[in-house]
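In: following is a predicted model, sequence given first.
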Amino acid sequence: MIHFQPKVKSVYFALLATLAVGGLGLRIGMQALDVYLKKDPVPLRTDLGAIPTVLGHWQRIGEDQQMDAAMVESLGTEKYLTRSYAIDGDPAKGVISLHLAYYTGMIDTVPHIPERCWGAGGLVQLGDPITMALSLPILANVAADAPVNAATGARYPMAKLVDPVTRIEEQVTLPVGEFAMTVSTFQDPRASRVEQLGGYMFIANGRSTASTFGVRALAFNLTDRFAYYCKVQLSARYPLGDTPSAVAFQANAEDFLTQLLPPLMRCLPDWPSMERTTARPEPKD
């Protein structure tokens, strides 16, 4: 049996006491500062499958794609939607494939994005990804009494949403922040006259970003108790012609997202309400 000198024992117990007091002090300090290193999950308000199959003149074609268990495990979430839309329901007029994936709580999944995944499927990437700014007029609808995003101080844009069945109107808040997509262009070696473009962005804790680094910064704000993000990915194929593929994709993306954004935000957590319910009360005079 090993015996320690009394002096060694004293140092040992002193170190244990220091660690215990330090850990307790750190926890108390974090609570006082409203710092959350562990994020709580927040559920969707409505399943992503509730997004209408008709969005303006974009109409769903085919059935929603269902992933097998291995693909769901790789994706890192069971909350996803993969669906294709065509202008007026006619693929000859233009098709956009939509992929949504929702993550919440301790978010440690690396997002699946075209520049990481499509190359493995045999496509060849043409150049580096670009950040494509998108202009959506609905994001300019900011009322003077709109709720304020706690992280930025910016007021949320608002949009009117009409239920397609009940015809009941409601106001939904739209994300604040830059509205852009990271876009990559690919080519299938078997179809050299066609380019495939993939663009993605993220909505996280009521804000938007085009960056995989940005989404982690938004979803891991130390003062937010809850965390979520939703990846919004669009893809489309264009034959080579007079109009550059990126120009055609930008026009289609702006048109489609204008219709998609309000019903999507109706599915995602109502972040302004969560900010109000989790905010620390103002000190009284």
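Out: Nice, thanks for sending it over. Numbers count the residues shown, from 1 in each chain.
In: when you work out contacts or count neighbours from here on, use the C-alpha atoms and nothing else.
Out: Noted.
In: got a list of what L240 touches?
Out: The contact partners of L240, by C-alpha atoms under 8 Å, 6 or more residues apart in numbering, come to 193-195.
In: roughly how far does V124 sit from F186?
Out: Using C-alpha to C-alpha, to the nearest Å, one obtains 5 Å as the distance from V124 to F186.
In: those two: who's more crowded?
Out: Comparing V124 with F186 by other C-alpha atoms under 10 Å, the one with more neighbours is F186, at 21 against 17.
In: the residue lying closest to that one once chain neighbours are set aside: what's it in contact with?
Out: Leaving out its chain neighbours, the residue that sits closest to F186 by C-alpha to C-alpha, 6 or more residues apart in numbering is Q125, at 4.3 Å. Contacts of Q125 were listed using C-alpha under 8 Å, 6+ apart, and they are 115, 119, 184-187.
In: from A236, how far out is Q125?
Out: 14 Å.
In: one more: E282?
Out: If you measure E282 against A236 using C-alpha to C-alpha, the figure is 49 Å.
In: name the residue in the two with the higher neighbour count.
Out: A236 (21 against 6).
In: now do the SS call for the more buried one.
Out: Reduced to three states with DSSP: H, G, I helix; E, B strand; the rest coil, the structure at A236 is strand.
In: and the closest residue to it other than its chain neighbours, helix, strand or coil?
Out: In this structure, A236 finds its nearest non-sequential neighbour in I96, 5.1 Å apart by C-alpha to C-alpha, 6+ apart. Classification of I96 into helix, strand or coil gives strand, according to three-state DSSP.
In: quick one, helices of the protein?
Out: 6-32, 69-75, 114-117, 212-219, 245-267, 271-278 (DSSP state H).
In: tell me which of those helices lies nearest to D90.
Out: The stretch from those with the least distance to D90 (C-alpha to C-alpha) is helix 245-267; that distance is 14.4 Å.
In: check the offset of the closest one from the chain's centre.
Out: 14 Å (C-alpha atoms, centre = their mean, to the nearest Å).
In: got the contact list for it?
Out: 44-48, 50-52, 55-56, 58, 96, 132, 134-138, 159-161, 172-174, 195, 197, 234, 236, 238-239.
In: let me know the angle separating that helix from helix 271-278.
Out: Orientation check (axes from the mean of the first three to the mean of the last three C-alpha atoms, to 10 degrees): helix 245-267 against helix 271-278 gives 40 degrees.
In: pull the number of nearby residues for I51.
Out: For I51, the tally of surrounding residues (other C-alpha under 10 Å) stands at 18.
In: and what of L136?
Out: Using other C-alpha under 10 Å as the criterion, L136 is surrounded by 16 other residues.
In: next up, the contacts around it.
Out: Contact analysis of L136 by C-alpha under 8 Å, 6+ apart lists 254-255, 257-258.
In: hmm, 10 Å instead?
Out: If you count contacts by C-alpha atoms under 10 Å, 6 or more residues apart in numbering, L136 has them with 179, 253-259, 261.
In: which of the residues you listed are buried, as a PyMOL select command?
Out: Once 16 or more other C-alpha atoms under 10 Å is used to decide burial, the buried members of the contacts of L136 can be selected in PyMOL as follows:
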select buried, resi 179+253+254+255+256+257+258+259+261
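In: try it against this one:
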Amino acid sequence: MAQTETILTQNRSTGVPPTGVSPSSNAGAGAALEAAGPTPIAHKPLYGSARLVACLGVLVASAVALIAASRVFEGLLHKRPVALLRPIPAMDAHRLEPRYTLHPIPAPLLNEETLETLGTREYLLWRVVDVTRDRSDPAAVAHLFITYYTGKPDQVPHVPDECYFAAGSQLVRAEAHSIPVPGVRADGNKVPVRATVWQMPPRSRFPSLSDGEGARNRTVLYFFHCNGAYMTTRNEVRLAQAGIRQRYAYYMKIEVNFTDYTFTRNATSEESVEALPPLLERVMGTLLEEHLPDWSRLNSAPQAQERAN
């Protein structure tokens, strides 16, 4: 009987009758097995399922943390706009006196298409006369162009180079200068300035002159004032605005080129750099005192409020 049960057990899964066992023996053995009850089924360990559950838990936790972190960084990278104390177009020209006055022929206002391309209505176009210079001096008049931007995330700063290239001008050279300007909150009282010299297309050259750099070329000086600091490149501006410790962001571009009183002669690069410091002292002084809020106070106010809470 024991041998019969062993043979039956070995062949149960195949359904093939055991060799050497008669049908009657099969019947008897089957009855014995039924009386003994069903054969227990062996269960596999649940270690694999536990690892799967653990992995799923880690993935869910990571996803929740990633969503929370993205919201935090989105809030940090999306800077709050910096409201001006006074609009840029409302700048008081009397603050530049007595050395500087406005030219009797004002610069034309920008049309809507140009404003759309410019990306801001906070701009200023002035022709400023240095009354200490002779009218024939190629640095007698400063053509001042100021633009202000805030509240637009990841905006690519506009530089004059784009406009001059688009107008068909050729870049002759570019120079970096450190202009001494006291009283404008610049590191070491020196403002970094980029000077670009452009060969103007024939239609833009002054027909009355044929010799000299001032007849052929125009020198354009510009820099940015961004988040309380001075800089000269768009990459510097973008990095300054992306700082995670700063809740606010703005930048302002100041662009200047010099001519004589009748706009028929451009100043050279050397003449332009020499004429810039006294102008910036008055222009930037006015902007910092009457138009831009104090950057250190603006950035410290939210932190003080958070500590109080």
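Out: Happy to help now that I have it. On a predicted model such as this, the values are computed, not experimentally measured, just so you know.
In: care to give me the TM-score?
Out: Between these two chains, after superposing, the TM-score reads 0.71 (TM-score structural alignment, normalised by the length of the first structure); 237 aligned residues with a C-alpha RMSD of 3.4 Å.
In: before we move on, back to that, in the second structure, what residue corresponds to the residue nearest to F186 of the first structure?
Out: With TM-score structural alignment as the criterion, the equivalent of Q125 of the first structure in the second structure is L171.
In: cool, and D270 of the first structure?
Out: Under the alignment (TM-score structural alignment), D270 of the first structure maps onto D294.
In: now that match: how far from L287 of the second structure?
Out: D294 of the second structure sits 11 Å away from L287 of the second structure, going by C-alpha to C-alpha.
In: the more surrounded of those two?
Out: Neighbours per residue, other C-alpha under 10 Å: of D294 of the second structure and L287, the larger number sits with L287, 19 against 13.
In: how close does that one get to N266 of the second structure?
Out: The separation that L287 of the second structure has from N266 of the second structure, given C-alpha to C-alpha, amounts to 26 Å.
In: and what of T147 of the second structure?
Out: Using C-alpha to C-alpha, one obtains 23 Å as the distance from T147 of the second structure to N266 of the second structure.
In: neighbour count for those two, which is higher?
Out: When neighbours are counted by other C-alpha under 10 Å, N266 comes out ahead of the other of T147 of the second structure and N266, with 27 against 21.
In: now do the same contact list for N221 of the first structure.
Out: 35-37, 39, 151, 205, 227 are the contacts of N221 of the first structure under C-alpha under 10 Å, 6+ apart.
In: now which residue in the second structure aligns to it?
Out: With TM-score structural alignment as the criterion, the equivalent of N221 of the first structure in the second structure is G243.
In: what's the spacing between its match and Q303 of the second structure?
Out: According to C-alpha to C-alpha, G243 of the second structure and Q303 of the second structure sit 15 Å apart.
In: re earlier: what is in contact with D294 and L287 of the second structure at once?
Out: Here D294 of the second structure and L287 share the contacting residues L85, scored by C-alpha under 10 Å, 6+ apart.
In: and the gap between I88 of the second structure and G30 of the second structure?
Out: For I88 of the second structure, the distance to G30 of the second structure equals 102 Å [C-alpha to C-alpha].
In: compare the two (neighbour count), which wins?
Out: When neighbours are counted by other C-alpha under 10 Å, I88 comes out ahead of the other of I88 of the second structure and G30, with 19 against 14.
In: the more buried one pairs with which position in the first structure?
Out: Residue mapping for I88 of the second structure onto the first structure gives L48, with TM-score structural alignment as the criterion.
In: who's in contact with that match?
Out: With C-alpha under 10 Å, 6+ apart as the criterion, the residues that contact L48 of the first structure are 79-82, 100-102, 263-268.
In: neighbours around the nearest residue to N217 of the second structure once chain neighbours are set aside, how many?
Out: Take N217 of the second structure and drop its neighbours on the chain: the residue closest to it by C-alpha to C-alpha, 6+ apart is Q199, 4.5 Å away. Using other C-alpha under 10 Å, Q199 of the second structure has 21 neighbouring residues.
In: separation between the aligned partner of Q199 of the second structure in the first structure and A120 of the first structure?
Out: If you follow Q199 of the second structure across to the first structure using TM-score structural alignment, you land on Q187. In this structure, Q187 of the first structure and A120 of the first structure are 13 Å apart, going by C-alpha to C-alpha.
In: ok, now S10 of the first structure?
Out: Here the criterion is C-alpha to C-alpha. By it, S10 of the first structure lies 60 Å from A120 of the first structure.
In: check contacts around the residue nearest to R173 of the second structure when sequence neighbours are not counted.
Out: Ranked by C-alpha to C-alpha, 6+ apart and with sequence neighbours excluded, the top spatial neighbour of R173 of the second structure is V197, at 5.4 Å. If you count contacts by C-alpha under 10 Å, 6+ apart, V197 of the second structure has them with 169-175, 213, 217-221, 268-269.
In: can I get the helices of the first structure in a markdown table with distance to I107 of the first structure?
Out: Putting those into a markdown table (distance: least, C-alpha to C-alpha, whole Å) gives the following:
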| stretch | distance to I107 of the first structure |
| --- | --- |
| helix 6-32 | 20 |
| helix 69-75 | 12 |
| helix 114-117 | 19 |
| helix 212-219 | 8 |
| helix 245-267 | 19 |
| helix 271-278 | 17 |
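In: those helices: which one's closest to A86 of the first structure?
Out: Among the helices of the first structure, the nearest to A86 of the first structure by C-alpha to C-alpha is helix 245-267 (10.0 Å).
In: the first structure: which residue goes with L276 of the second structure?
Out: Counting by TM-score structural alignment, L276 of the second structure corresponds to A253 in the first structure.
In: so what's the residue count around D130 of the second structure?
Out: The criterion is other C-alpha under 10 Å. On that basis, D130 of the second structure has 25 neighbouring residues.
In: what does it align to in the first structure?
Out: When the first structure is aligned by TM-score structural alignment, the residue opposite D130 of the second structure is I87.
In: measure the closest residue to its match other than its chain neighbours to L24 of the first structure for me?
Out: With C-alpha to C-alpha, 6+ apart as the measure, W58 is the residue that lies nearest to I87 of the first structure, at 4.6 Å, once sequence neighbours are left out. Here the distance between W58 of the first structure and L24 of the first structure works out to 56 Å (C-alpha to C-alpha).
In: so those two - more neighbours on which side?
Out: Per other C-alpha under 10 Å, whichever of W58 of the first structure and L24 has more neighbours is W58, with 22 against 12.
In: what does that one align to in the second structure?
Out: Using TM-score structural alignment, W58 of the first structure pairs with Y100 in the second structure.
In: list the contacts for that match?
Out: Per C-alpha under 10 Å, 6+ apart, neighbours of Y100 of the second structure: 93-94, 127-132, 140-142, 278-279, 282.
In: do the same with M67 of the first structure
Out: Taking C-alpha under 10 Å, 6+ apart as the definition of contact, the neighbours of M67 of the first structure are 73, 75, 78, 80-82.
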